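Student: have a look at this fold, sequence not included:
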């Protein structure tokens, strides 16, 4: 792992177009960030070293849907908090939430499993995905997320995500207590 914490975009060499598009949007919206490049982090547990280097707790990002596969949700919650489908379903008044198929994840967010991130909402131009944020995450000063790929992590002010990034994407959000 490169121990350097950057405040600028990578040069683009060897980077995916969807990752570089995240940096383009952050710069356009004048959202400062800190970036750490690292090995693949396929799970929240694998993010522990990244968390401590950036001084944050990476969010657990879950891509969910209703049983008819007609409503899709991106849930952001603290990484170490247990997810109970029943708790979220009742707050959203949706029966039987489950994990959505990766086909929808790629189609709506242009993200693959293990790289799910709020940044993917910039690719959801039709607002097919509803953002749901646990209160702890919504009230934290900083948010940790991937730039649409799980070989880098970003530290961004939550206020900038909620007040600049989300309006840019056209997404609103619902705060829940899990």
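Tutor: Thanks, I have the structure now. Treat the numbers as computed from the prediction; the structure is a model and nothing was measured.
Student: from here on, contacts and neighbour counts on C-alpha atoms
Tutor: Fine.
Student: what segments of this protein are strands?
Tutor: Using DSSP state E, the strands of the chain run over residues 5-6, 33-37, 59-65, 72-78, 98-99, 129-134, 142-145, 152-157, 173-176.
Student: make CSV from those strands and add distance to residue 14 and mean neighbour count to it.
Tutor: Formatted as CSV, these follow (distance: least, C-alpha to C-alpha, whole Å; neighbours: other C-alpha atoms under 10 Å):
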stretch, distance to residue 14, mean neighbour count
strand 5-6, 17, 14
strand 33-37, 12, 20
strand 59-65, 25, 22
strand 72-78, 28, 23
strand 98-99, 31, 16
strand 129-134, 29, 21
strand 142-145, 20, 24
strand 152-157, 13, 22
strand 173-176, 33, 16
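Student: and here's the other structure:
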């Protein structure tokens, strides 16, 4: 199975259910549908469709990581930012950061590879996943991310994303 909405009903929480929950909470976003985006390069090929003139828009890349003690991390970065996992581990005071398996990704964040997103913290908080976000997001007007599937993107105003985190009980650690 891939990470598209064709298989969303096999996820613990479907993309449609997530969007309905966000609507119920009064959160605003613009929903875009597109081909499945599997890489940053794929995302860059369509992101111009999502950007509104005059908005400071942040497009993310997201990493699901584990440390030697089997703690789970979701790291959301500006899509062009380079990251050194050893340096990040040192900064966090943990050792041996590596990419988590697709099975653990589904178990802890309720998503498949290619659809990793801050919105997956709706599941991640229940599994004690640590969430780290690029500090540039604090200056963005709008943040683009997948709503648990990779053939949809939501463009969400930053205050609404922060309200989402509050609603799900997600603490954000900002990465300078």
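Tutor: On my side now, so go ahead. Values in this document were obtained by computation on a predicted structure and should not be read as measured data.
Student: please state their TM-score.
Tutor: TM-score for the superposed pair, counting by TM-score structural alignment, normalised by the length of structure 2: 0.86. Supporting figures: 163 aligned residues with a C-alpha RMSD of 1.7 Å.
Student: coming back round to it: take the strands of structure 1 and write them to a markdown table, including distance to residue 84 of structure 1.
Tutor: Listed next are the strands of structure 1 as a markdown table, based on distance: least, C-alpha to C-alpha, whole Å:
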| stretch | distance to residue 84 of structure 1 |
| --- | --- |
| strand 5-6 | 34 |
| strand 33-37 | 30 |
| strand 59-65 | 12 |
| strand 72-78 | 11 |
| strand 98-99 | 11 |
| strand 129-134 | 12 |
| strand 142-145 | 22 |
| strand 152-157 | 26 |
| strand 173-176 | 12 |
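Student: nearest to residue 165 of structure 1, out of these?
Tutor: Nearest of the strands of structure 1 to residue 165 of structure 1, taken as C-alpha to C-alpha: strand 152-157 at 10.6 Å.
Student: compute the inter-axis angle for that closest one and strand 33-37.
Tutor: On the basis of axes from the mean of the first three to the mean of the last three C-alpha atoms, to 10 degrees, strand 152-157 of structure 1 is oriented at 160 degrees to strand 33-37.
Student: which other residues reach strand 152-157 of structure 1?
Tutor: 31-39, 50, 54, 56, 141-147 (C-alpha atoms under 8 Å, 6 or more residues apart in numbering).
Student: relative to residue 147 of structure 2, how far out is the residue most central in space within structure 2?
Tutor: The residue lying closest to the centre of structure 2 (C-alpha atoms, centre = their mean) is residue 117, at 1.5 Å. Separation of residue 117 of structure 2 from residue 147 of structure 2 (C-alpha to C-alpha, to the nearest Å): 7 Å.
Student: now residue 60 of structure 2
Tutor: Distance of residue 60 of structure 2 to residue 147 of structure 2, computed by C-alpha to C-alpha: 13 Å.
Student: what about the strands of structure 1, which gets the closest to residue 18 of structure 1?
Tutor: Residue 18 of structure 1 lies closest, by C-alpha to C-alpha, to one member of the strands of structure 1: strand 152-157, at 12.5 Å.
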